[in-house]
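1. Show me how the following folds:
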Amino acid sequence: MRFLKVLLWLLLGGVIAGFVIYNGEQRVSIQLWGGLVADISLPLLLIVVFLAGFLPMLIAYQTLRWRMRQRFAGLERALADLRAIPATPAPRFEPVAEPVAIEEPRA
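-> You can find the predicted model right below:
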């Protein structure tokens, strides 16, 4: 599984490198506030926009994973505490030697 992960990252890096090499000289003008104009290369702009969308979701995902790990650790500690308590034996009932007959009143 680790091999596939590394292969995916290498392929993604290759695609990004190819895009940067092919489109590296293209410039894009961005209109900013107050009449300012930013002239930036297209690959850099796309990488920044990708990271602006990807990083918040990555942070949220890692936060969720951390919270779940903490919750599981707490549940495992509680389960270990419950397993450490010795089980109480079930109460033993002594059988009655002879059944007692209940007589009904005669009319």
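2. C-alpha only now, for contacts and for neighbours.
-> Will do.
3. ok, which stretches of the protein are helices?
-> Remark: helices assigned in the chain by DSSP state H are 2-23, 42-84.
4. Give the other helices and strands that the longest one contacts.
-> Helix 42-84 is packed against helix 2-23, with contacts defined by 3 or more Cα pairs under 8 Å, 6 or more residues apart in numbering; DSSP states H and E.
5. which residues are contacting the helix it packs on?
-> Residues outside helix 2-23 that contact it (Cα atoms under 8 Å, 6 or more residues apart in numbering): 42-43.
6. Tell me which residues of it come out buried.
-> Of the residues in helix 2-23, Val20 count as buried by neighbour count, 16 or more other Cα atoms under 10 Å.
7. Alongside the first, I'd like the structure of this one:
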Amino acid sequence: MLASRLVAWLALSGALAYSKGEREDRMNFLRTIMWVILAVVVAIFATANWHDVMLDLWGDLRMAIKLPVLLGITFAIGFLPTLFYYRAKVWRLRRQLALADRNAKMAPQTPPPPPVAAPKAKDPESPF
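-> Next comes the predicted model:
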């Protein structure tokens, strides 16, 4: 009941009437809007929190850094190793898949073996 109403609503709203290319264009538009919203939020946060933060490094050495810059550096320290690991794993899996595809294409196509005939029944008179 609910599914049929949902399909009817989607058909009436025109969501099902778009071709695949038009849907991808709409998704690219939504993706762009989300990135713009995220950039605006980050810019507002950065301007609202543009304060100096003092870091005690070692000994009497202190460093003044802006809070949004510090947050960006800590985000990069956490995100970049994970990103590099993910990209290396995807690269390795693609290489393995390409190697397997290449080997499958180069492997000789042997016909299946002929069926094995069933063994004949032995004579009941034979001791063997």
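8. How close are the two chains, by TM-score?
-> Overlay of the two chains. TM-score (TM-score structural alignment, normalised by the length of structure 1): 0.73; 98 aligned residues with a Cα RMSD of 2.7 Å.
9. circling back: can you redo the helices of structure 1 as JSON lines, where the extra columns are distance to Ile102 of structure 1?
-> Output for the helices of structure 1, formatted as JSON lines (distance: least, Cα to Cα, whole Å):
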{"stretch": "helix 2-23", "distance to Ile102 of structure 1": "78"}
{"stretch": "helix 42-84", "distance to Ile102 of structure 1": "46"}
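10. I'd say Ile65 of structure 2 and Val53 touch.
-> Yes - using Cα atoms under 8 Å, Ile65 of structure 2 is in contact with Val53, at 5.3 Å.
11. average distance between stretch 36-47 of structure 2 and structure 1?
-> In the superposition with structure 1, the average deviation recorded for stretch 36-47 of structure 2 is 1.6 Å (mean Cα distance after the TM-score superposition for structure 1).
12. residues in structure 1 aligned with that stretch?
-> Under TM-score structural alignment, stretch 36-47 of structure 2 corresponds to residues 10-21 of structure 1.
13. how close does the residue nearest to the spatial centre of structure 1 sit to Phe54 of structure 1?
-> Residue closest to the mean C-alpha point of structure 1, counted by Cα atoms, centre = their mean, is Arg65 at 3.3 Å. Arg65 of structure 1 sits at a distance of 17 Å from Phe54 of structure 1 (criterion: Cα to Cα, to the nearest Å).
14. Matching Met106 of structure 2 against structure 1, which residue comes up?
-> By TM-score structural alignment, Met106 of structure 2 lines up with Asp81.
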